[in-house]
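Novice: no sequence on this one, just coordinates:
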């Protein structure tokens, strides 16, 4: 594989950089790079800027509004946006439910939902996990009983990321309790404004409201909002999870964090009175994670290339998920280690964009503690890393 960009690819990189310089406001850039709290308007505003340019869905086929880029162009685009401090586009609509609708949805579902996902009119969230049904997702208990042209949904979903902002939720529900676990599940698209839906916040260790419980109490859902066949939802769920696990790798963000780690190490003192970056043992750990990130980047390019040929992600997605999440955790740990005792206090108020109060340590310190806590989940969500190793063992090694 040739790692040097062609003249055409370099020209494309310049085009991306020019777009970012023109459209990404300094205030929003500073929020992202400084680890400040982002609002719903921040995410939607950047989504709409990309939509106006025609760049919001590089993973979509051209006929639905995709870009038609090569794998390298898409890689350049994602890396440049992450490095510049652009907010991530939320995956639940663009990279998770949209591919399912494209592959298995009805013509009416494609016509209605896809343009609204593309434009940012609809904010989506995911209704998969339940209390007691996380890694063993097929054991879910939320029921959908059919009454004519309507399903009556009852149950609970949990860890629903940003569900407090969502317009729609895609849900796995049990429609045949008598069938084997995987064979009695259906895939529903549910309007969050439907009577009977209650969203309750789950406040995390860092004090943030990122995840929620979502309760369904006799919620009426049109049968027309079922994707594909009844009781075949497990097939669609696995298809979606492949796309989710590919996105969890977050190569661009990890490269930005690696750069930040090196900057912190040049400022933080070492035990011998010098700078931490000169400590050989610390530098060895930084070099190790950098090598692992480079290897992951090559694998990610291969998966993107396959996806651009409309091939569903295979076991490579599990590998990306494992290594990507572990690298994110390692980077957050090394930044905490670099901060030393300054990592102990956590100032939640310092995450507010307008905070100008006293700080317990350097100004780059407050977001890192919350980031460390948040990264503990990456080896669990999207299918725990232990489950991903089982998938690799079965699909590649045949065990």
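Specialist: That came in fine, so what should we check first? Only a predicted model underlies this, so the values are computations on that prediction, with no experimental measurement involved. Numbering: from 1, shown residues only.

Novice: going forward, measure contacts and count neighbours with C-alpha atoms only.
Specialist: Fine.

Novice: so how far is stretch 287-295 from its chain's centroid?
Specialist: 21 Å (C-alpha atoms, centre = their mean, to the nearest Å).

Novice: Contacts for it next, please.
Specialist: 251, 254-255, 258, 324, 327, 330-331 (C-alpha atoms under 8 Å, 6 or more residues apart in numbering).

Novice: 10 Å - rerun?
Specialist: 249, 251-252, 254-255, 258-259, 281-282, 284, 296-297, 299-300, 323-324, 326-328, 330-331, 334 (C-alpha atoms under 10 Å, 6 or more residues apart in numbering).

Novice: Show me what counts as buried in it.
Specialist: Buried positions in stretch 287-295, judged by neighbour count with 16 or more other C-alpha atoms under 10 Å: 289-290, 293.

Novice: now do stretch 63-78
Specialist: Those would be 65-69, 71-78, for stretch 63-78 by 16+ other C-alpha under 10 Å.

Novice: Can you pick out the ones from the residues you listed that are in helices?
Specialist: Taking DSSP state H as the definition of helices, the buried residues of stretch 63-78 contribute 71-78.

Novice: returning to that earlier point: the contacts of stretch 287-295 in helices, which ones?
Specialist: Per DSSP H, those map to helices at 251-252, 254-255, 258-259, 281-282, 284, 296-297, 299-300, 323-324, 326-328, 330-331, 334.

Novice: Tell me the spacing between residue 321 and residue 280.
Specialist: 30 Å (C-alpha to C-alpha, to the nearest Å).

Novice: My error: substitute residue 22 in the last question.
Specialist: According to C-alpha to C-alpha, residue 22 and residue 280 sit 41 Å apart.

Novice: related to what we said a few turns ago, got a markdown table for the buried residues of stretch 63-78, with distance to residue 56 too?
Specialist: Shown next, in a markdown table, are those (distance: C-alpha to C-alpha, whole Å):
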| residue | distance to residue 56 |
| --- | --- |
| 65 | 9 |
| 66 | 8 |
| 67 | 8 |
| 68 | 12 |
| 69 | 12 |
| 71 | 15 |
| 72 | 16 |
| 73 | 14 |
| 74 | 11 |
| 75 | 14 |
| 76 | 14 |
| 77 | 11 |
| 78 | 11 |
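
Novice: Put this next to the previous one:
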């Protein structure tokens, strides 16, 4: 494993050394995780058995108060500070704890409810998110409204105390296991493009909802299309105000793009796995490695993972001080997804033509052994997921536009096109 520094000095002049209270919190979290982690490897999360075992784990987290440490205690949190939340995320990842299965509810909807929701909505949905009684998915993208999210065509017509929803959502993560969806719909077709949009919480068990799984290359069936045909939604399930859904959505997407506190642990772990993968391959393929400059490229991603670690800590410090830049989340999301993409590409390239083989291949098992098999199962899944990461939460191209316009002050893309014409 690669040795890494314990402290990082940030550009705002602070060194992230933990005081006694932070160290006690870290020790408490580390001890609880060590005593309560499920034994053995769980089945994949995209299987029903694996999903339900992770739901049991989530309930254990909730009962102990660890499901969302930064949420108010009245909803099951610990009233933790930003720093304490980052500490717990780091310890969770370092412990190799199970993948969180209600991440969209936990990281997007929950904070949006705390910011825009009514008291009744918070009491109704927040505890059930943490207990995983309700699994939430996100209904933003549509066939003709991916990166151009404001071009969505799903509509909701007011009918007394209900909205009647018709339309389609695509690329809907967790819809295969979901109970609820927070969806953007157009409630005023005559309003300007970014207005007249409302966010609704919709029960996926409602009449008129049709979920059609989209099996991915890694075999995960939880991705889906969702169709709405005359679905009736009570008006008290509007999140925020009617026709103000764009503002709620941008708040949620900012959280998704900037949810990097602790993510540097995962990036560092992936790079460490890449280094170990390189060692295993070198032992068995000797001088037959596919590319002579691979070591230089591995060193590059190692350096970049340390740069991302510093970026993550810098964002944490700025967030604590209340001086976070609105485009900083886009910069972190772009850096993180590009780094992971390069890391997993390198792992495939290490094996040359053998990199085309799937986990469990007799050829790979006989050649490299059991340790390699365990790494390769993870690698194969993450290789494909790293490609998706360049699309979800806003494509890398969208993030570059945000950085250019909101941070560097460059002209908007449309203005450049107009001038060129």
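Specialist: Everything's here; your move. This one's a predicted model, so the numbers in the text were calculated from it and none came from an experiment.

Novice: closest to residue 365 of structure 1 among the ones in helices among the buried residues of stretch 63-78 of structure 1?
Specialist: Nearest to residue 365 of structure 1 among these: residue 78, at 25.9 Å, using C-alpha to C-alpha.

Novice: what's whatever residue of structure 2 lines up with the closest one in contact with, if anything?
Specialist: Matched across to structure 2, residue 78 of structure 1 falls on residue 89, judged by TM-score structural alignment. Going by C-alpha under 10 Å, 6+ apart, residue 89 of structure 2 touches 29, 68-69, 83, 95, 260-263, 265.

Novice: likewise residue 378 of structure 2?
Specialist: Here residue 378 of structure 2 is in contact with 270, 273, 359 (criterion: C-alpha under 10 Å, 6+ apart).

Novice: Helix, strand or coil: sort out it for me.
Specialist: helix (DSSP: H, G, I helix; E, B strand; the rest coil).

Novice: and the gap between it and residue 271 of structure 2?
Specialist: The value you get for residue 378 of structure 2 to residue 271 of structure 2, if C-alpha to C-alpha is used, is 13 Å.

Novice: ditto for residue 110 of structure 2
Specialist: 31 Å.

Novice: Structure 1: strands as residue ranges?
Specialist: Applying DSSP state E to structure 1 gives strands spanning 124-127, 143-147, 150-157, 168-174, 185-191, 197-203, 209-222, 226-227.

Novice: can you tell me what part of structure 2 the last one aligns to?
Specialist: By that I understand strand 226-227 of structure 1. Counting by TM-score structural alignment, strand 226-227 of structure 1 corresponds to 238-239 in structure 2.

Novice: tell me how far that stretch is from the chain's mean position?
Specialist: 22 Å.

Novice: Against structure 1, what's the mean shift for it, could you check?
Specialist: Stretch 238-239 of structure 2 differs from its equivalent in structure 1 by a mean of 1.0 Å after superposition (mean C-alpha distance after the TM-score superposition for structure 1).

Novice: what comes into contact with that stretch?
Specialist: Contacts of stretch 238-239 of structure 2 (C-alpha under 10 Å, 6+ apart): 109, 112-113, 115-118, 121, 163, 182-184, 198-202, 244-245, 248-249.

Novice: Mind checking which of these are buried?
Specialist: Buried among these (16+ other C-alpha under 10 Å): 109, 112-113, 116-118, 121, 163, 182-184, 198-202, 244-245, 248-249.

Novice: related to what we said a few turns ago, kindly indicate which of the contacts of residue 378 of structure 2 lies nearest residue 323 of structure 2.
Specialist: Nearest to residue 323 of structure 2 among the contacts of residue 378 of structure 2: residue 270, at 30.3 Å, using C-alpha to C-alpha.

Novice: which one in structure 1 is aligned with the closest one?
Specialist: Aligned by TM-score structural alignment, residue 270 of structure 2 pairs with residue 257 of structure 1.

Novice: quick one: that match from residue 32 of structure 1, how far?
Specialist: From residue 257 of structure 1 over to residue 32 of structure 1 (counting by C-alpha to C-alpha), the distance is 12 Å.

Novice: quick one: the helices in the stretch 1-150 of structure 1?
Specialist: 7-23, 26-33, 40-53, 71-84, 91, 98-104, 107-119 (DSSP state H, counting those that start in this stretch).

Novice: so how far is residue 98 of structure 2 from the residue lying closest to residue 97 of structure 2 once chain neighbours are set aside?
Specialist: Distances taken as C-alpha to C-alpha, 6 or more residues apart in numbering put residue 37 closest to residue 97 of structure 2, at 6.5 Å, once the chain neighbours are dropped. Per C-alpha to C-alpha, residue 37 of structure 2 is found 8 Å from residue 98 of structure 2.

Novice: residues shared between the contacts of the two?
Specialist: 57, 92.

Novice: re earlier: Serialize the contacts of residue 89 of structure 2 to CSV and add fields for distance to residue 9 of structure 2.
Specialist: Compiled in CSV, these are given as follows (distance: C-alpha to C-alpha, whole Å):
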residue, distance to residue 9 of structure 2
29, 25
68, 28
69, 26
83, 15
95, 25
260, 18
261, 16
262, 17
263, 18
265, 17
